[in-house]
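# what's the 3D shape of this:
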Amino acid sequence: MDAKSTIAALAALAQPTRLQTFRLLVAHEPEGIPAGELARLIGVPQNTMSAHLSTLSQAGLVTGERQSRSIIYRADLNQFRAVALYLLKDCCGGNVSLCQPLIEDLACCTPTPSLTRPN
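Here you go, the predicted structure:
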């Protein structure tokens, strides 16, 4: 990941409909959503959704796969992870304690093994 790619990804997400689209695609991983369904769910015309998906795709945040007459879009979570890591690396100038609150906030997103209680 480099600065140019990171800026492109952030610029693509810096628009309400595109951010909403990306979040919806993340929520529907790994099956994805057809472009027409995305437009319907978000409430925009299909040609508008197509333009937004093109921007997200050029930024590497979504991929499209043709299935019959539809294109199924999916969030590219590896690219999103690379953007986040690019932003976080050396964010604290080597002072890990400055990033600790962020790490703790992110920990709530990771699944934890279920604890079994003794009978």
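
# drop to CA atoms for contacts and neighbour counts, all remaining ones
OK.

# which residues are contacting the helix or strand harbouring Ala39?
Applying DSSP states H and E as the criterion places Ala39 in helix 35-42. The set of residues external to helix 35-42 that reach it, using C-alpha atoms under 8 Å, 6 or more residues apart in numbering, is 17, 20-21, 45-46, 49-50, 70-73.

# mind listing which of those are in helices?
17, 20-21, 46, 49-50 (DSSP state H).

# what's the most distant pair in the residues you listed?
Greatest spacing in the ones in helices among the contacts of helix 35-42, by C-alpha to C-alpha: Gln20 and Gln46 (15.1 Å).

# another one to check against the first:
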Amino acid sequence: MEKKDVLAGLAALAQETRLDIFRLLVEAGPEGRAAGSIAEALAVAPATLSFHLSALTNAGLILQRRESRSLIYSADFERMTGIVGFLSENCCGRSANAGTCIPVCAPTPEAANTEKTASPRCGC
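I've put the predicted structure just below:
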């Protein structure tokens, strides 16, 4: 992942409403949530939500798809994992304990054995 992509993602998340939206979509998993459901859950006006969803989409953090008459949004877990990987790429690189670093979003043994996780890539 390129630094400019990481910066775009982090800049988009550096706003309270967008961070709340993204966390809600991570919790929803690959199925995502309808725009109306997001607005209701976060008590955000539709026009405000649309503005923030657009910013998150432009940053590549969320995906949008149409199901019938609804727009469904979901977190882009591949992009999220890429950003976390970029941030932790040199984790403990100069430490004597460099081999003990654990990726932030690595599946735990417990999560790997359960069917209900937020993401197939993440033991969240």
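
# what's stretch 66-74 of the second structure in contact with?
Under the contact criterion C-alpha under 8 Å, 6+ apart, stretch 66-74 of the second structure has outside partners 25-26, 28-35, 62-65.

# Swap in 6 Å and give it another go.
Applying C-alpha atoms under 6 Å, 6 or more residues apart in numbering, the set of residues contacting stretch 66-74 of the second structure from outside is 25, 30, 32-34, 62-65.

# PyMOL command for the buried members of these?
Filtering the contacts of stretch 66-74 of the second structure down to the buried ones (16 or more other C-alpha atoms under 10 Å) takes a single PyMOL command:
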select buried, resi 25+30+32+33+34+62+63+64
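
# Okay, and which of the contacts of stretch 66-74 of the second structure map to helices?
Cross-referencing those against helices under DSSP H gives Leu25.

# Filter the contacts of stretch 66-74 of the second structure down to the ones in strands?
Among those, the subset assigned to strands under DSSP state E consists of 33-34, 62-65.

# and which of those residues is nearest to Phe86 of the second structure?
Of all these, Phe86 of the second structure sits closest to Ile62, with 18.0 Å by C-alpha to C-alpha.

# Is it correct that that closest one is in contact with Ala75?
Yes. Counting by C-alpha atoms under 6 Å, Ile62 of the second structure does reach Ala75; the two are 4.4 Å apart.

# returning to what we had before: and the two most separated of the ones in strands among the contacts of stretch 66-74 of the second structure?
Ala34 and Ile62 (12.6 Å).

# Touching both of the two, which residues are there?
By C-alpha under 6 Å, 6+ apart, Ala34 of the second structure and Ile62 have no common neighbours.

# How much space separates the residue lying farthest from the centre of the second structure from Arg18 of the second structure?
Note on the second structure: the largest C-alpha distance from the chain mean falls to Ala96, namely 31.6 Å (C-alpha atoms, centre = their mean). Distance from Ala96 of the second structure to Arg18 of the second structure, counting by C-alpha to C-alpha, to the nearest Å: 38 Å.

# Gly36 of the second structure now?
Gly36 of the second structure sits 15 Å away from Arg18 of the second structure, going by C-alpha to C-alpha.

# Those two: which has the busier surroundings?
Arg18 (19 against 15; other C-alpha atoms under 10 Å).

# Helix or strand: which one has the closest residue to the more buried one other than its chain neighbours?
Spatial nearest neighbour of Arg18 of the second structure, chain neighbours left out: His52 (5.8 Å); criterion: C-alpha to C-alpha, 6 or more residues apart in numbering. According to DSSP H and E, His52 of the second structure maps onto helix 46-58.
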